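> Got a predicted structure here, sequence first:
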Amino acid sequence: MQEIRIAAVTCACPAGQVDRNLETTARWVGKAAARGAGIVCFPELNVSGYCLDAALYREAAGRYNDVVGALSRMATAFDIVILAGTVAEAAGGRVTACHLVISPNGSAGGYTKLHIAPPEKQLFVPGRKVPLFEAKGAVFGVQLCYDAHFPELSTAMALKGADILFVPHASPRNTPEEKLASWMRHLPARAYDNGVFVAACNQAGENGAGQGFPGVAVALDPSGKVMAQTTSPDSMIVADCSPSTLNTVRNHPMRYFLPGRRPELYGSGDGS
């Protein structure tokens, strides 16, 4: 891993307002680049907006190629990797919740949400792969909101070689302080247990579809310690992810746990 500055944005993402949300994205991409960030992460479904309206999602999915093109132009113009969320068409009139990974060289990939929260099950088709991405000298994984509650996913990404886990959220309810407290019950464990940096961010404000989101963002080092955080809407955190910080943990026999795993004992996880 090379030294890299990352940014995570908390912003309003009105449901179905793709063009407006792309304008917001472009504004924050410029700010992240001005702060020297090599990667900027936006909340889950920040371009399409988050809601529980199937028709709205199908309309937004029809703009998928437009979204990829717009984000690619931003990434090239500002020489920055953009992690941004939208929906893509899937079988049966449903969609996938995906987080695009757009590099300045024009390459575009993405992560599809694997664990679908109960209110979303009639809307989203779950993904079937655990991809990693490499850009700006860093190897990283992406998880979307509900995904982060399943420890095996973070471990799988760490075992594949991830140095950073980005966790974009579209998590409604609660005050920003309550949401941050909720995250701090499990996100530090994902960092600490796996020896990785973790950066998470949430949507903020009203979405125009009956939901409100507390703007929160946090970055954690591989010991689970907070590097940066905010509970303010329409804001951004930046954090420097250093290979020396990573190696301090991974070279310490009592602070890096993955090499001590005994998967032959764990079986299928159902007690067998």
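Looks like it came in fine.
> alpha carbons only for contacts and neighbour counts from here, please
Noted.
> Spell out the secondary structure type for residue 105.
Three-state call for residue 105 (DSSP: H, G, I helix; E, B strand; the rest coil): coil.
> How about it, nearest residue that isn't a chain neighbour?
residue 76 (6.5 Å; C-alpha to C-alpha, 6 or more residues apart in numbering).
> can you confirm that neighbour is in a helix?
Yes. When classified by three-state DSSP, residue 76 is found to be part of a helix.
> And it, how far from residue 240?
22 Å (C-alpha to C-alpha, to the nearest Å).
> related to what we said a few turns ago, and for the residue nearest to residue 105, the neighbour number?
16 (other C-alpha atoms under 10 Å).
> Residue 103 is in contact with that one, correct?
Yes. Judged on C-alpha atoms under 8 Å, residue 76 makes contact with residue 103 at a distance of 7.4 Å.
> coming back round to it: in contact with the residue nearest to residue 105, which residues?
By C-alpha atoms under 8 Å, 6 or more residues apart in numbering, residue 76 lies in contact with 103-106.
> This protein: strands as residue ranges?
Here the chain has its strands, by DSSP state E, at 4-10, 39-41, 81-89, 95-102, 108-112, 133-135, 138-142, 164-169, 197-202, 205-206, 212-213, 217-220, 226-230, 235-241.
> So what touches the last one?
Contact with strand 235-241 is made by 3-11, 35, 37, 197, 217-219, 221, 227-230, as judged by C-alpha under 8 Å, 6+ apart.
> Now do the same contact list for the nearest residue to residue 128 once chain neighbours are set aside.
Sequence neighbours aside, residue 114 is the residue nearest to residue 128 in space, at 6.5 Å (criterion: C-alpha to C-alpha, 6+ apart). Residue 114 is in contact with 126-129, 147, counting by C-alpha under 8 Å, 6+ apart.
> second one coming, line it up with the first:
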Amino acid sequence: MELTIGVVQMDCVLKDKEKNMQKAEYYIDQVGMDVDVLCLPEFFTTGYHLGLIKDEFFTLAETVPGPTVHRLAEKARKYGTAIIANIVEKDSLQESVLYDTTFVIDENGNYVGKYRKVHLYPTEHQYFRSGSEFPVFDVKGMRIGIATCYDHAFEEMFRIMALKGAEVIFIPSAVPVNFEYLLNLRTCARAQDNQIFTVAINRVGTENEFTYCGLSKIANPRGEVICEAGDEEGVLVGTIDTSLISKERIQEPILRSRRPELYGSLVES
């Protein structure tokens, strides 16, 4: 099955949710009719810089589903395009609890579910609580998973999602300059490790001392980059063919060759 993926690589105005939403909608309107799935970078509505946003995260946060989900669902319904997006979520029962959350809307505009970032970067613990699940979702006839930025350092979660049937894992990120090597290496390695497609959605622009490197990309099950953005705003569009997954797994049956009964030491404290 062939699917066309749109990756929105955008700059974000710090703490200006409306301006950022308008920019995201502009890019969705540009390509919505031409892509099956469209994805947005980490904290696209607020910007990321923890030291500049600080406690304003609590006022910028919203529930999932909530206003941003509903607004993007209208676009998904209009264009028949599934949308994956990441925002600051406040817990619906405990408003003082925040998560780094990615949600999924299907091509009919229905809210499908969410993933709460499990592996928080050390500085993120000051504001956010870790998630505890690795869900997979059915969108456009394929199974997808989510990993957020620092998550892609942890190959175990990718293997779990692959074993659950994930064919494509989307990685919304805010990776700064000087960390390009991690974005490049891990996106390809996690794809080849599990013989799946990975989609890295990174942002661009500058927030005080941080400049974000862009380089959004799609990697195939061989770990090869099939399309890549530079460091400018825009939408990267690439086509994936999920039949390549089975071809790679027939050639080299990595998942079938696993010996989980020998891996217990991985989880010993």
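Great, that's in hand. What you see is a predicted model, and the numbers here were worked out from it, not measured in a lab.
> Now which residue in the first structure aligns to residue 151 of the second structure?
Residue correspondence to the first structure (TM-score structural alignment): residue 151 of the second structure is matched to residue 147.
> Return the distance of that match relative to residue 60 of the first structure.
22 Å.
> which helix is the longest one in the first structure?
helix 176-194 (DSSP state H).
> between it and strand 197-202, how many degrees?
On the basis of axes from the mean of the first three to the mean of the last three C-alpha atoms, to 10 degrees, helix 176-194 of the first structure is oriented at 160 degrees to strand 197-202.
> Buried residues of helix 176-194 of the first structure, list them for me.
176, 179-180, 183, 187-194 (16 or more other C-alpha atoms under 10 Å).
> Equivalent analysis for stretch 230-247 of the first structure, please.
230-241, 245-246.
> do the same with stretch 214-229 of the first structure
In stretch 214-229 of the first structure, counting by 16+ other C-alpha under 10 Å, buried: 214-224, 226-229.
> cool, and stretch 152-166 of the first structure?
Buried-residue list, stretch 152-166 of the first structure, by 16+ other C-alpha under 10 Å: 153-155, 157-158, 161-166.
> OK, contacts around residue 179 of the first structure?
Per C-alpha under 8 Å, 6+ apart, neighbours of residue 179 of the first structure: 214, 216.
> Give me the distance between the residue lying closest to residue 231 of the first structure once chain neighbours are set aside and residue 24 of the first structure.
Counting by C-alpha to C-alpha, 6+ apart, the nearest residue to residue 231 of the first structure once its immediate chain neighbours are dropped is residue 216, at 4.5 Å. Counting by C-alpha to C-alpha, the gap from residue 216 of the first structure to residue 24 of the first structure is 17 Å.
> ditto for residue 153 of the first structure
Residue 153 of the first structure is 30 Å from residue 24 of the first structure, by C-alpha to C-alpha.
> Residue 114 of the first structure too?
Looking at residue 114 of the first structure against residue 24 of the first structure, where the rule is C-alpha to C-alpha, the gap reads 27 Å.
> can you pull the buried residues of stretch 94-107 of the second structure?
Quick answer for stretch 94-107 of the second structure (16+ other C-alpha under 10 Å): 98-107.
> distance between the ends of that stretch?
31 Å.
> Let me see the residues that make contact with stretch 219-231 of the first structure.
By C-alpha under 8 Å, 6+ apart, stretch 219-231 of the first structure touches 176-177, 180, 187-192, 194-200, 214-218, 236-239, 241, 245-246, 249, 255.
> Go again with 7 Å.
176-177, 188-189, 191-192, 195-200, 215-218, 237-239, 246, 249 (C-alpha atoms under 7 Å, 6 or more residues apart in numbering).
> Regarding that stretch, how distant is the last residue from the first?
12 Å.
> Which residue numbers in the second structure does that stretch align to?
Using TM-score structural alignment, stretch 219-231 of the first structure pairs with 218-230 in the second structure.
> Look up how far residue 51 of the second structure lies from the alignment partner in the second structure of residue 111 of the first structure.
Applying TM-score structural alignment, one finds that residue 111 of the first structure aligns to residue 115 in the second structure. Remark: distance between residue 115 of the second structure and residue 51 of the second structure (C-alpha to C-alpha) = 24 Å.
> Between those two, tell me which one has more neighbours.
Taking other C-alpha under 10 Å, residue 115 of the second structure and residue 51 do not tie; residue 115 has more neighbours (23 against 9).
> which ones are touching residue 197 of the second structure?
Contact analysis of residue 197 of the second structure by C-alpha under 7 Å, 6+ apart lists 167-169, 191, 219-221.
> Relative to residue 17 of the second structure, which of those is nearest.
For those, the residue nearest residue 17 of the second structure by C-alpha to C-alpha is residue 169; the value is 26.1 Å.
> Pretty sure the closest one sits against residue 198.
Yes. Under the criterion of C-alpha atoms under 7 Å, residue 169 of the second structure makes contact with residue 198 at 4.9 Å.
> among the contacts of residue 114 of the first structure, who's most crowded?
That'd be residue 147 among the contacts of residue 114 of the first structure, by other C-alpha under 10 Å, with 20 neighbours.
> ok, now which ones touch that one?
Counting by C-alpha under 7 Å, 6+ apart, residue 147 of the first structure has contacts 114-115.
> Ok, the one 3 residues further on next?
Not one residue lies near residue 150 of the first structure by C-alpha under 7 Å, 6+ apart.
> before we move on, back to that, nearest to residue 80 of the first structure, of the contacts of residue 76 of the first structure?
residue 104 (5.8 Å).
> Next one: the closest one from residue 225 of the first structure, what distance?
30 Å.
> ditto for residue 82 of the first structure
Taking C-alpha to C-alpha, one finds residue 82 of the first structure at 25 Å from residue 225 of the first structure.
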